[in-house]
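K.L.:
let's see this in three dimensions:
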Amino acid sequence: MTQPTDPFAQHCQELLQPLGPTRARRMFGGVGLYVDELFIALIAFDRLYLKVSETHRAAFEAAGCERFVYPMKDGSTASLNYYTAPEVAMESPAEMQPWARRAMEAALQARAAKPPAKSVPRKRKA
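P.N.:
Here you go, the predicted structure:
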């Protein structure tokens, strides 16, 4: 795994660090950010996007946050349940904490809603 070394990715990791161990991983042309092994945020188009559930969507929208939208090959657009972090939250870990906690809650909800992975039966040796 390669740790992104650009200053913006490092800054975002520092903002999230009070919530637990953080790591960054390059993915999909951007960077995925994890806290305690929960995928809670992504960096794309030079912006930090936090995972959002229906529970907290209104708070992000009221703060002027924008939904993650990306172009498709056919010219249309698609979106994910990630919203930009509020500008004030980008200034310090203390300002980021309530927003990052919402993202962690969304990640935990998503993980709980996932069906358990099917195990593949192992071949028995004769």
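K.L.:
only C-alpha atoms for contact and neighbour calcs from this point on.
P.N.:
Will do.
K.L.:
against residue 80, how distant is the residue most central in space within the chain?
P.N.:
For the chain, the residue nearest the mean C-alpha position is residue 41 (1.6 Å; CA atoms, centre = their mean). According to CA to CA, to the nearest Å, residue 41 stands 11 Å off from residue 80.
K.L.:
picking up where we left off before, so the residue nearest to the centre of the chain sits in a strand?
P.N.:
Yes: checked against DSSP: H, G, I helix; E, B strand; the rest coil, residue 41 lies within a strand.
K.L.:
who touches it in this structure?
P.N.:
In this structure, residue 41 makes contact with 32-34, 48-51, 82, 103, judged by CA atoms under 8 Å, 6 or more residues apart in numbering.
K.L.:
again, only this time at 7 Å
P.N.:
Counting by CA atoms under 7 Å, 6 or more residues apart in numbering, residue 41 makes contact with 32-34, 48-51.
K.L.:
one more, for comparison:
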Amino acid sequence: MDNAGIEEMFQGLGPVTVKRMFGGKGIYHLGRIIALEVRDEMLLKADETSAPEFAAAGATQWTYEGKTGKPVKMPYWSIPDEAYDDPDLMAKWVRLAYEASLRAE
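P.N.:
Purely as a prediction, here's the structure:
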């Protein structure tokens, strides 16, 4: 996704900064990372407070295979499909990601 598309996706939250990282992109709001774009998939930050809401909406947690062959769970989740067609719903999910970033301090 190009940076303009990312900025549009997060417009319900406010301005974001997009930085290249790890072969993908990191998306920041007010200096805090709130999302990653990895292999053309947008992943929102979540934590123990918000992860159950992501799971209930059908989102999946990002995992990768660690050096020991065991999956490593990361604190990033896919965006529920219905949010892509509803700017108000997308705003809800990106706000949850920002709130998770605030709690991570």
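K.L.:
most neighbours among the contacts of residue 41 of the first structure, which one?
P.N.:
Looking at the contacts of residue 41 of the first structure with neighbours defined as other CA atoms under 10 Å, the largest count falls to residue 50 at 30 neighbours.
K.L.:
what do we get in the second structure for it?
P.N.:
Aligning on TM-score structural alignment places residue 50 of the first structure opposite residue 44 in the second structure.
K.L.:
nearest residue to that match in space, please, no chain neighbours.
P.N.:
residue 35 (4.3 Å; CA to CA, 6 or more residues apart in numbering).
K.L.:
how about that neighbour, what's its partner in the first structure?
P.N.:
Aligned against the first structure - with TM-score structural alignment as the criterion - residue 35 of the second structure pairs with residue 41.
K.L.:
check the gap between its match and residue 75 of the first structure for me.
P.N.:
For residue 41 of the first structure relative to residue 75 of the first structure (CA to CA), the value is 25 Å.
K.L.:
same deal with residue 102 of the first structure?
P.N.:
With distances defined as CA to CA, the gap from residue 102 of the first structure to residue 75 of the first structure amounts to 32 Å.
K.L.:
more neighbours: which of those two?
P.N.:
Shown here are residue 102 of the first structure and residue 75; by other CA under 10 Å, residue 102 has more neighbours (21 against 7).
K.L.:
against which helices or strands is the longest helix seen in the first structure packed?
P.N.:
With DSSP state H applied, the helix covering the greatest number of residues in the first structure is identified as helix 93-113. The helices and strands touching helix 93-113 of the first structure, judged by 3 or more CA pairs under 7 Å, 6 or more residues apart in numbering; DSSP states H and E, are helix 7-16, strand 38-44, strand 47-51.
K.L.:
aligned partner of residue 103 of the first structure in the second structure?
P.N.:
Taking TM-score structural alignment, the alignment pairs residue 103 of the first structure with residue 97 from the second structure.
K.L.:
count residues in the vicinity of that match, would you?
P.N.:
In terms of burial, residue 97 of the second structure registers 25 neighbours under the definition other CA under 10 Å.
K.L.:
thought it was touching residue 46?
P.N.:
Yes: distance between residue 97 of the second structure and residue 46: 5.6 Å, which falls inside the contact criterion (CA atoms under 7 Å).
K.L.:
alright, that wraps it up for me.
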